[in-house]
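Colleague: Sequence first, then the predicted structure:
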Amino acid sequence: MRYQSPLKPSPAWAALAASFMAPWDKPDHEMCRGRDDAQVISYPGGSSMSYASRVTLPLLCLTTLLACGRTPESADPYALSVLNETAGAPATPFEPGPIPADQTRVRVSFIGDVPNLPSIGVRSVFLCSTTCTATGVSGGVLAGDDGTGRGKLFSDVTLPPSRIDRIIVQPDPAAGQPVAFRTLRLAQPITLQAGERQEIFLSLSTVRPGDASSLEVTYLGTAPLPPTAGSVVAYRPDRAMAWPAGSPMGLAMAAGSLKEAQLFGMELIDTGGIVPRVAVWPALKTQDPMTVTLKVNRDRIAKGLTAADYKVQLADKTTPAVTMNGDTLTFQAKDLSGAQVYTDRSVIETSSGERIALPGKTLNAASISAQDTSACKNSLTARRAEYEQYFADGTDAIRIFDCENVAPYVHIVLIDRSNRGRTVDLPVTPSVDYPGKYVLRPITSHGTGAVVAINGFTWDGDKGTYMGTGYGTPLGTLITAGTARKKTSTTEAILGFQMQPADRSKGTSAEFFVGASTSLNFGTHNYNVIGSTTSVIRNGACNPNLDTTSVNRWSAVGIGLNRMALVSSTSSGTSSPRDLCSVFEGLGYLSGAIRLDGGPSAAMAWLGQHINPLTGSDYYAFGNARNILNALVWK
């Protein structure tokens, strides 16, 4: 047989090669797209085909297969190209900490439609917009329905903001049973917002009822959640759901309680009460009552009371029936937002952590109109002598519970400024990178080591969300430890404090000022100075110009009788600035009081615990607490 150069194939070979390559003349390599069928190619010339042709033809076939993303042995049946999709760069795993301001935190979970499903093998879950982004690491996923609504987390990543309209679960037979490989097209795209957290749940079910050998994945739902939400639950209307019994919180919902499937986040927040505060987002308002169980911390029940002395108050100020079984408190409600446990008895807590019920009942919160502050004021007036006795016995700070469940719905801490063991501080953290600006921090950070901390006045700068580190500059007069941070020329109400002697030979003197700070002489009360645009108490009485219509969350601080009162709205409590007068009038602290920042900034930490964490839309935007520029602390 005569040798023939591979550079000059025989006429028969050239004709075959031209026929084989003809499909590549079509646009977009149509031969590769969706072709699972094999082409049968006959060798020209039978056994007389040249040696070079016999070598070159397989090489050409191999080149063609590789160009199509295939191998000569077998094509990958789970390649994205099979679904006519392309993959971009994989997602970045989420690192614990703040969500980057230019990214979205995305968590993908699986939940079984029935119990006892086998473990499935998942190579990746692709979230698709213009291209598809791989999330997660290949592995087995065991996601049966255990009745709690909990899913099995597969991936926790960060992605740039985008609109997701397709989801693809890529099987991995080596890691578990494969599922149907297909594109899930979303009727409502998922919008990923910068700096936020998005939960996605995928439902795992059998293709044929009762046959676990054939499984498929469908899209269940999505929800944006607050950054601090710990547990994520999927409610499905076709079945009942019960959060695990024996945990600090139990939640049972009947089938049909909601019309559509709903993802929601739950968080139990320790605010120092006998039960934790329940935070739920999005807010649940069900057609049938939910059954809630909470574990009672008996060590926190006020001395002189039992668990039976406590009640539950809902957002609409109603009090559902409560049952106690051992250490478990149970009640039912259709709306959990604003639910809190309280007692009608008058309770105080000292700076040493001793919680005491004062003699006699004080008020019936359920019988008082929403904005009637008289019950709060009258109770404070009636208890003045008892508060003073605790100060006389050496207590330097007292928390009062009487006005937390009646208007103006505030936490109150009284401070004996004549006590020499502690003093006032206005902590700030100057920015190293941005001179003249200050780092925004949560109230518990400002209050490290303090008996009590309350937010300061407002600032200009970042909003104080959970996205990275924020900075700001004070808008009101602020002098901390003798250093002027800000002095304005606008009319203000100001509290100034003397520097306590190094030997602590006396307490902390304070004085109230009104006027332009640049023209005021603070005298010796210039060591710690905090200003506001609004006075609550001035000239020994309630400021007659106070707004009575701007209902919001507020904080305030006032002085009188060598004492000081810190006041901050409860988590779900709101009031007008005028309503705050009732606290200082009831206490008789009439030397002067100023309103501090309000809304999501209103915050108080007592004995190291944040006692009024955020709820509702503020909880979604900021988490449990907004980062603030400064605080007033007693330490």
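Modeller: It's in. Numbering: from 1, shown residues only.
Colleague: all contacts plus neighbour counts: C-alpha atoms, from now on.
Modeller: OK.
Colleague: dump the residue contacts of the residue nearest to Leu546 when sequence neighbours are not counted.
Modeller: Among residues not flanking Leu546 along the chain, Arg578 sits closest, at 5.3 Å (C-alpha to C-alpha, 6 or more residues apart in numbering). Residues near Arg578 by C-alpha atoms under 8 Å, 6 or more residues apart in numbering: Val536, Cys542, Asn543, Leu546, Asp547, Thr548.
Colleague: I'd say the third one and Val536 touch.
Modeller: Yes - with contact taken as C-alpha atoms under 8 Å, Asn543 and Val536 are classed as touching, separated by 5.5 Å.
Colleague: Comparing the two, which shows the higher neighbour count?
Modeller: Val536 (26 against 18; other C-alpha atoms under 10 Å).
Colleague: Assign that one to helix, strand or coil.
Modeller: Following DSSP: H, G, I helix; E, B strand; the rest coil, the label given to Val536 is strand.
Colleague: how much space is there between it and Asp547?
Modeller: Per C-alpha to C-alpha, to the nearest Å, Val536 is found 10 Å from Asp547.
Colleague: shared neighbours of these two, which are they?
Modeller: Shared contacts of Val536 and Asp547, counting by C-alpha under 8 Å, 6+ apart, come down to Pro577, Arg578.
Colleague: for the closest residue to Val439 other than its chain neighbours, what are its contacts?
Modeller: Of all residues not flanking Val439 in the chain, Tyr471 sits nearest, at 4.7 Å (C-alpha to C-alpha, 6+ apart). By C-alpha under 8 Å, 6+ apart, Tyr471 lies in contact with Ser431, Lys437, Tyr438, Val439, Leu440, Gly461, Asp462, Gly464, Leu629.
Colleague: ok, now Leu478?
Modeller: By C-alpha under 8 Å, 6+ apart, Leu478 lies in contact with Ala484, Arg485, Lys486, Lys487, Asn528, Val529, Ile530, Gly531.
Colleague: wait, doesn't the second one sit right on Gly476?
Modeller: No - at 9.5 Å, Arg485 and Gly476 do not qualify as touching, with contact defined as C-alpha under 8 Å.
Colleague: take the one below as the second:
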Amino acid sequence: MLELITLKYKKKFAMQYKSLFLLMAISALTSNAYADNKFMRINLLSDTSKIYNIGSIKACYVNNSCITTSLNKEINLGIKQNGDANYIGDIPLASNNQLKSLEFIPTNSHFPSNVNGRISLDIPLKIDPLLNYQALVNLKTLSSNLQPSSIAVSPFRSEFQNVFYVPEKDLNIKLKSGINLNIPANALNKPQIFVVSENNVGEKIPLIDIYPYLKLNKNLTLTLPQETVGSRSTFASPGYSSQIISNTTSTFRESSIKIATRAATAQSCQQIISSNINAWIQQLRGTANGLLRISQCENIPPYMHIVLVDNTRTKVIVAAEKYSANSPNNQVKLLPITDYIGVPRVKSGINGFVWDGDSGSSRGQQGTLIGNVVSGGRVLSTAAPGKNYYNFHFFNNNTTNWQLTQGPYNFPANLQTAVGSSTSIVKNGACSGQGNTDRWSAIGSNNNYVTAMMSSTSGSEVNDKDLCPIFQSLTMNNAIRLDGGPSAAIFWDNLHLNPLVGASKFYYGTARSVAYPLLSYK
């Protein structure tokens, strides 16, 4: 049995990394109306196949206010199989409140069969103004009508696959990738909406995230399609299986599954890098695009994606887009770094440093750069007076250097790219992290014309101090921490390696919109 453990996941804003709940509180104080057109999608499951009248739905809150939405439709509530449900419509949600119940009210007294009755949530749902929601209401027959017997709610985002589970039935569904998901009857005691996301990360199977993360009474099974376990697949090798079995819903990927089924690795990430660094540098020099992905530390601590950049052939650039033609240089449009996948001459990228402004929950929001940022020799942002920043410099002759400055300061001549951070990980060979645990991205370089981009794997966290020996084993005496939390992102060879999972994917999708990426450009 495979049981993957998902580390706790923090949701943070850029800059001061304020909790999302602070924004929720502020938004709630500024509006007592609907939560910025936020809605709840209503889905029904019934134990009979018949046409029923759906009249109005009254949503009531803990402050005893209610909002009634008229649907007034007749619908065949057929018995659904394989994780599906009957979608009947959306209802608006009120902000600054907590939803406690839904009531179905018939509006056509002449119709022979209606959905009628009230159902309360076990725990009132605090309406987050950044999210939409969905409800699964399980109905039971009462005379000629149907009445609600149980309810499950979850966040809703249209790009993800929603799987509706009720304890009375086995759930057996084919995911979009062709992988079959089975959750037995009575694996849970209550109905549940599982939100499944699948992302291509360059492995035989996609990264699969099944949220929320729950302990099950009976094991779930993921069965790989036949073509996945053929002669070309590692799962056909001795010691591997065409099935993944787990007693929790979680994040599953091929590489973590393989390492979980083998004996524990005998070497640490640092030891592996130290033993192979010279060979890797030679290999890097021979690659066509001047890049080399180091995957050996993705499934062992500190759980980092690492991409090496050959600076003799490949530049490191900042890509920041002004918010508007009339905006100052330091006001930029927030975009996910995945927008740069497929751009000619760009093969890898990592998120940059923090910003002030919008949350990055949607593409095109506004942000103001913080610290020192230079793009293509053009100064976009300088540090505020008296603020210390440790700066990564990339010059026109492909060399790099590092400088601790107090803003503002005069940038060096022939500078192509500059990024400043308030936190260094390695400074002049000495460890200098602050000891904060989260998802992190980081960048470092050495005197051999090599730059390393690092970013946390999906669902993992790391103490920034633990990144220091990794950079040191790469012979890099200087490295800075970039933005972290849900901002941490990296792509390589047109693949987004660490898409967001868990609760964060509802706020930001698979990648948060950020102020700028650092890109390899050849």
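Modeller: Received, thanks. Because the structure is a prediction, the values reported are computed rather than measured.
Colleague: Let's verify Ile273 of structure 2: helix, strand, or coil?
Modeller: From three-state DSSP, the assignment for Ile273 of structure 2 is helix.
Colleague: now for the residue nearest to Leu546 of structure 1: what does it line up with in structure 2?
Modeller: Under the alignment (TM-score structural alignment), Arg578 of structure 1 pairs with Lys465 in structure 2.
Colleague: What does Lys152 of structure 1 correspond to in structure 2?
Modeller: Checking TM-score structural alignment: Lys152 of structure 1 goes with Asn86.
Colleague: do Gly599 of structure 1 as well
Modeller: Aligned partner of Gly599 of structure 1 by TM-score structural alignment: Gly485.
Colleague: Trace Asn562 of structure 1 over to structure 2, please.
Modeller: In structure 2, Asn562 of structure 1 lands on Tyr449 (TM-score structural alignment).
Colleague: quick one, what contacts the closest residue to its match other than its chain neighbours?
Modeller: Excluding the flanking residues, the one nearest Tyr449 of structure 2 by C-alpha to C-alpha, 6+ apart is Asn311, at 4.9 Å. Asn311 of structure 2 sits next to Gly290, Asn398, Thr399, Tyr449, Val450, Thr451 when contact means C-alpha under 8 Å, 6+ apart.
Colleague: Same check on Leu414 of structure 1?
Modeller: Leu414 of structure 1 neighbours (C-alpha under 8 Å, 6+ apart): Ala397, Ile398, Arg399, Ile400, Arg563, Met564, Ala565, Leu566.
Colleague: In structure 2, which of the residues you listed still touch?
Modeller: Retained in structure 2: Ala397, Ile398, Arg399, Ile400, Arg563, Met564, Ala565, Leu566, out of those (criterion both residues aligned by TM-score structural alignment, their matches' C-alpha atoms under 8 Å).
Colleague: Can you tell me which of these is closest to Phe331 of structure 1?
Modeller: Checking those against Phe331 of structure 1 by C-alpha to C-alpha gives Ile400 as the nearest, at 25.9 Å.
Colleague: re the thing from before, who's more crowded, Arg485 and Gly476 of structure 1?
Modeller: Neighbours were counted for Arg485 of structure 1 and for Gly476 using other C-alpha under 10 Å; Gly476 has more, 26 against 19.
Colleague: Tell me who's in contact with the aligned residue in structure 2 for that one.
Modeller: Correspondence of Gly476 of structure 1 to structure 2, assessed by TM-score structural alignment: Gly371. Shown in contact with Gly371 of structure 2 (C-alpha under 8 Å, 6+ apart): Ser381, Thr382, Ala383, Ala384, Tyr389, Val419, Gly420, Ser421.
Colleague: ok, back up a step: farthest pair in the contacts of Leu414 of structure 1?
Modeller: Ile400 and Arg563 (14.3 Å).
Colleague: Look at the two and report which has more neighbours.
Modeller: Taking neighbours as other C-alpha under 10 Å, Ile400 of structure 1 and Arg563 compare with Arg563 leading, 24 against 20.
Colleague: so how far is Leu66 of structure 1 from the nearest residue to the more buried one once chain neighbours are set aside?
Modeller: Spatially, and ignoring its direct neighbours in sequence, Arg563 of structure 1 is nearest to Asp416 (4.8 Å; C-alpha to C-alpha, 6+ apart). Separation of Asp416 of structure 1 from Leu66 of structure 1 (C-alpha to C-alpha): 81 Å.
Colleague: Compare the two (neighbour count), which wins?
Modeller: Ranked by neighbour count (other C-alpha under 10 Å), Asp416 of structure 1 and Leu66 place Asp416 first, with 24 against 12.
Colleague: Alignment lookup: that one to structure 2.
Modeller: For Asp416 of structure 1, the residue aligned by TM-score structural alignment is Asp310.
Colleague: Contacts only, for Cys542 of structure 1.
Modeller: Counted by C-alpha under 8 Å, 6+ apart, Cys542 of structure 1 has contacts Val536, Arg578, Cys581, Glu585.
Colleague: What is the aligned counterpart of the first one in structure 2?
Modeller: When the two structures are superposed using TM-score structural alignment, Val536 of structure 1 falls opposite Ile425 in structure 2.
Colleague: Do I have it right that its match meets Leu482?
Modeller: No - counting by C-alpha under 8 Å, Ile425 of structure 2 sits too far from Leu482 to count as a contact (9.9 Å).
Colleague: count of neighbours near Ser268 of structure 2?
Modeller: By other C-alpha under 10 Å, the burial measure for Ser268 of structure 2, its neighbour count, is 15.
Colleague: typo on my end, it should be Ala488 of structure 2
Modeller: Ala488 of structure 2: 29 neighbours (other C-alpha under 10 Å).
Colleague: Could you do Pro93 of structure 1 as well?
Modeller: By other C-alpha under 10 Å, neighbour count at Pro93 of structure 1 equals 16.
Colleague: What distance do you get for it to Gly139 of structure 1?
Modeller: Pro93 of structure 1 is 16 Å from Gly139 of structure 1, by C-alpha to C-alpha.
Colleague: Need the distance between the two termini of stretch 220-235 of structure 1.
Modeller: Using C-alpha to C-alpha, one end of stretch 220-235 of structure 1 lies 10 Å from the other.
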